[in-house]
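*Asks:* structure for the following, please:
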Amino acid sequence: MSDFYIILTGSLVAIACGILGCFLILRKMAMVGDAISHAILPGIVMAFLWSGSRDSLTMLLGAGTLGVLTTIIIEFLHKKGKLQTDASIGVTFTWLFALGVILISAYTGQVDLDQECVLYGEIAYVPLDTIILSSGTDIGPKALYLIGSVLFFVILFVTIGFKQLKITSFDPEYAVALGISATLWNYLLMAFVSFTTVASFESVGAILVVAFLIAPAATAYLISKKLKTMILLTCLIGFLSAFLGYYLAVALNASIAGAMATVCGLIFALVFTYVRIISKKVTKVTNFESAKA
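*Replies:* A predicted model of the protein is given here:
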């Protein structure tokens, strides 16, 4: 059953991150997930200093709060400071990460507390961390319930706000003209991105989360013309990456998260090659034959 749990967890993370990743790609904010992974360090430290505990839920709340704050600062610098989005992301996550390093060195020097030990998980350990009821019944890995709940709320959010998210992603000015607050929906999206990535970090690790947030959506973007199609393709690509990545890791006796992320990249490379090279050659040949006729 362990392989089933690992593949299922990877698939749920891929789908949850991928759905949100579609909107990040359209908004040219694909690296927000990576920024959040660095910027949450002060939240982890402050949560520990406040609670005196390294409990996962406490760390998650602290990290999630800083993740939301990160997105607010990025948006503020972009809108009010007139910085480009990538510059806003770069400035925000570097100084927040540095602040976290200072807090660790100043206040938690005698405690084993850092990003790696508290928040960054390993998907291979998912089957080992299970929920056992008072009756002694093992109901499965804790990560499945956490990520499953996150995915449910992500789907609910996108379903309810699909129209608003679509319009604000493609044309924010038109959205404002229709009376839709582009800023509000951007903050809501970033809040979901923040908590989804933070929750996923604990279960599968940072590298895999960032890969699932970007690569499947970027791949689907190359071959789809409609947003709904892009989202469905992203979910399919994410599932294939988790499934094939696991068996690649088994065959090579390598890191499961690394193999899944590698498959994401390989699928993107194949699709990119087809779209940018092969399909263009086919189009040229077809046009030449039409001209001859």
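*Asks:* could you use CA atoms for every contact and neighbour count after this?
*Replies:* Will do.
*Asks:* can you give me the helices in the stretch 1-150 of the chain?
*Replies:* Taking DSSP state H, counting those that start in this stretch to define them, one finds helices in the stretch 1-150 of the chain at 2-26, 32-39, 41-51, 56-79, 85-107, 115-118, 142-160.
*Asks:* and these as JSON lines, adding distance to residue 251 and mean neighbour count?
*Replies:* JSON lines is the format used below for the helices of the stretch 1-150 of the chain (distance: least, Cα to Cα, whole Å; neighbours: other Cα atoms under 10 Å):
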{"stretch": "helix 2-26", "distance to residue 251": "13", "mean neighbour count": "24"}
{"stretch": "helix 32-39", "distance to residue 251": "29", "mean neighbour count": "25"}
{"stretch": "helix 41-51", "distance to residue 251": "35", "mean neighbour count": "21"}
{"stretch": "helix 56-79", "distance to residue 251": "32", "mean neighbour count": "21"}
{"stretch": "helix 85-107", "distance to residue 251": "37", "mean neighbour count": "17"}
{"stretch": "helix 115-118", "distance to residue 251": "27", "mean neighbour count": "16"}
{"stretch": "helix 142-160", "distance to residue 251": "25", "mean neighbour count": "17"}
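*Asks:* just so I know, which of those helices lies nearest residue 205?
*Replies:* Residue 205 lies closest to helix 115-118 among the helices of the stretch 1-150 of the chain, at 9.0 Å (Cα to Cα).
*Asks:* elements contacting that closest one?
*Replies:* Using 3 or more Cα pairs under 8 Å, 6 or more residues apart in numbering; DSSP states H and E as the contact criterion, the secondary-structure elements in contact with helix 115-118 are helix 41-51.
*Asks:* does anything pack onto the helix it packs on? Which helices or strands?
*Replies:* Using 3+ Cα pairs under 8 Å, 6+ apart as the contact definition, the elements that helix 41-51 packs against are helix 56-79, helix 85-107, helix 115-118.
*Asks:* distance of residue 121 relative to residue 204?
*Replies:* Distance, residue 121 to residue 204, by Cα to Cα, to the nearest Å: 5 Å.
*Asks:* looking at these two, which one has more neighbours?
*Replies:* Set side by side, residue 121 and residue 204 show unequal neighbour counts under other Cα atoms under 10 Å, the larger going to residue 204 at 25 against 18.
*Asks:* one more, so I can put them side by side:
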Amino acid sequence: MEWLETYSLDLWILATASLVAASCALVGVFLILRRQALMGDAISHSVLLGIVLAYLISGTNSLWVMLLGAVIIGLVTAWLSETLHKVSRLQSDASIGIVFTLFFSIGVILVSLYTGQVDLDQECVLYGEIAFVPFDTIIWGDMETGTELGPRAFWLILFVFTIVVSSIILGFERFKTVTFHPSLAISLGISVTFWHYFLMTLVSMTTVASFDAVGAILVVALLIIPAATAYLLAKSLKGMLWVALAYSQASVWLGYAIAAWLNSSISASIAVSAGLLMITTLMILQIQKWQQKRYYAHRLNSGQTNS
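*Replies:* So this is what the prediction gives:
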């Protein structure tokens, strides 16, 4: 039965990684369209400060307390970045870079100072280790005789994924209007500010739910790369969401296969796979563009010859 147990562990890892990738890809689409890809990077790093502060203030490492702390710091990051951009001559990306590096550095300092109390370390923050996800489980009932429900990280990201999907479905038209036509949204009475910070809340929740399992580096990769690849291919917002989902899942499965083959980090392999898929897509698009130019040039030459 050892092979069955190993197979079960692999399934939990793949299921968790798939949900992380799907959640990141969906919110990443709106970040890419709003030209705020760096904001995803900022929030994915600055939430460390929220996690540590939530623990130090509450004295508990409850997932819901840390989730609340991360969401608050994520919103503060977005607000402070915009405020710094508006009141100074700094470019938007410079403002974001200043805020998130400051918050992330403070978070790392607090982790190093209270490393004996906070169940985090710098390597966990940056890289994560999704291979350990199946061993941190939720038990229903007594610790010894209770029913094991599966990995804690899986249920947390499933909860967040459900919120993300529900929010996008219910608020699709408003997200679409605010993203593509903010002036029209204002004239229709739609609060651009509310939907902006609602998106930042979804990004923060997705980030902290993915944080412990896969680390900040993979979160950033999954927030940006599948959505950016979908941007190259899709003709509509719905199409972009579906293409981003497909690329995110392909990255997970290909990355897991590469990690098993090379016996390497799963998170890093998934990030590399996402990059390879994007590069492959770019190459195919360039080849198609070159073939089209060649075809039209051939038709033009043929027409000139016939005339």
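*Asks:* hmm, back to that, closest to residue 213 of the first structure out of the helices of the stretch 1-150 of the first structure?
*Replies:* For residue 213 of the first structure, the closest of the helices of the stretch 1-150 of the first structure is helix 2-26, at 4.7 Å, according to Cα to Cα.
*Asks:* matching residues in the second structure for the closest one?
*Replies:* Mapped onto the second structure using TM-score structural alignment, helix 2-26 of the first structure spans residues 9-33.
*Asks:* can you pull the contacts of the residue nearest the centre of the first structure?
*Replies:* Centroid-nearest residue in the first structure: residue 213, 3.4 Å away (criterion: Cα atoms, centre = their mean). Contacts were defined as Cα atoms under 8 Å, 6 or more residues apart in numbering; by that measure residue 213 of the first structure touches 14, 17, 18, 20, 21, 30, 33.
*Asks:* pretty sure the last one contacts residue 192?
*Replies:* Meaning residue 33 of the first structure. No - using Cα atoms under 8 Å as the test, residue 33 of the first structure is too far from residue 192 to be in contact (10.9 Å).
*Asks:* what span of the second structure lines up against stretch 136-153 of the first structure?
*Replies:* Per the alignment by TM-score structural alignment, stretch 136-153 of the first structure matches residues 146-163 in the second structure.
*Asks:* need the contact partners of the matching stretch.
*Replies:* For stretch 146-163 of the second structure, with Cα under 8 Å, 6+ apart as the criterion, the contacting residues are 12, 15-16, 19-20, 22-23, 133-141, 205-206, 209-210, 212-213.
*Asks:* now swap in stretch 40-50 of the second structure and tell me
*Replies:* By Cα under 8 Å, 6+ apart, the surrounding residues in contact with stretch 40-50 of the second structure are 28, 31, 66, 69-74, 77-78, 96-97, 99-101, 103-104, 106-108, 110, 125, 203-204, 207-208, 211, 216, 219-220, 223-224.
*Asks:* now it on the first structure. Mean distance?
*Replies:* Using mean Cα distance after the TM-score superposition for the first structure, stretch 40-50 of the second structure ends up 2.3 Å from its aligned counterpart in the first structure, as a mean over the superposed pairs.
*Asks:* so where do the strands sit in the stretch 101-250 of the first structure?
*Replies:* Per DSSP state E, counting those that start in this stretch, the stretch 101-250 of the first structure has strands spanning 130-132, 138-141. These are given in chain order.
*Asks:* which residues of the stretch 151-300 of the second structure fall in helices?
*Replies:* Secondary structure of the stretch 151-300 of the second structure by DSSP H, counting those that start in this stretch: the helices cover 152-170, 172-180, 182-187, 192-233, 237-262, 266-306.
*Asks:* so which of these gets nearest residue 55 of the second structure?
*Replies:* With respect to residue 55 of the second structure, and counting by Cα to Cα, the nearest of the helices of the stretch 151-300 of the second structure is helix 192-233 at 13.7 Å.
*Asks:* whereabouts in the first structure does the closest one align?
*Replies:* The alignment of helix 192-233 of the second structure onto the first structure (TM-score structural alignment) spans residues 182-223.
*Asks:* quick one: distance of that stretch to the chain centre.
*Replies:* Offset of stretch 182-223 of the first structure from its chain centre (Cα atoms, centre = their mean, to the nearest Å): 2 Å.
*Asks:* span of that stretch from start to end?
*Replies:* According to Cα to Cα, stretch 182-223 of the first structure extends 27 Å from its N-terminal end residue to its C-terminal end residue.
*Asks:* what of stretch 182-196 of the second structure?
*Replies:* Across stretch 182-196 of the second structure, the terminal residues are separated by 11 Å (Cα to Cα).
*Asks:* ok, the closest residue to residue 216 of the first structure other than its chain neighbours - how many residues close by?
*Replies:* Among residues not flanking residue 216 of the first structure along the chain, residue 234 sits closest, at 5.0 Å (Cα to Cα, 6 or more residues apart in numbering). As a burial measure, the neighbour count of residue 234 of the first structure was computed by other Cα under 10 Å and equals 31.
*Asks:* how about residue 234 of the first structure, what's its partner in the second structure?
*Replies:* Residue correspondence to the second structure (TM-score structural alignment): residue 234 of the first structure is matched to residue 244.
*Asks:* which residues are in contact with stretch 84-104 of the first structure?
*Replies:* The contact list for stretch 84-104 of the first structure (Cα under 8 Å, 6+ apart) reads 28-29, 31-32, 35-36, 38-43, 45, 70, 73-75, 77-78, 113-114.
*Asks:* if we use 6 Å, what do you get?
*Replies:* Under the contact criterion Cα atoms under 6 Å, 6 or more residues apart in numbering, stretch 84-104 of the first structure has outside partners 35, 38, 39, 41, 42, 74, 77, 78.
*Asks:* in a markdown table: these, plus distance to residue 255 of the first structure.
*Replies:* Shown next, in a markdown table, are these (distance: Cα to Cα, whole Å):
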| residue | distance to residue 255 of the first structure |
| --- | --- |
| 35 | 23 |
| 38 | 22 |
| 39 | 25 |
| 41 | 25 |
| 42 | 28 |
| 74 | 33 |
| 77 | 38 |
| 78 | 37 |
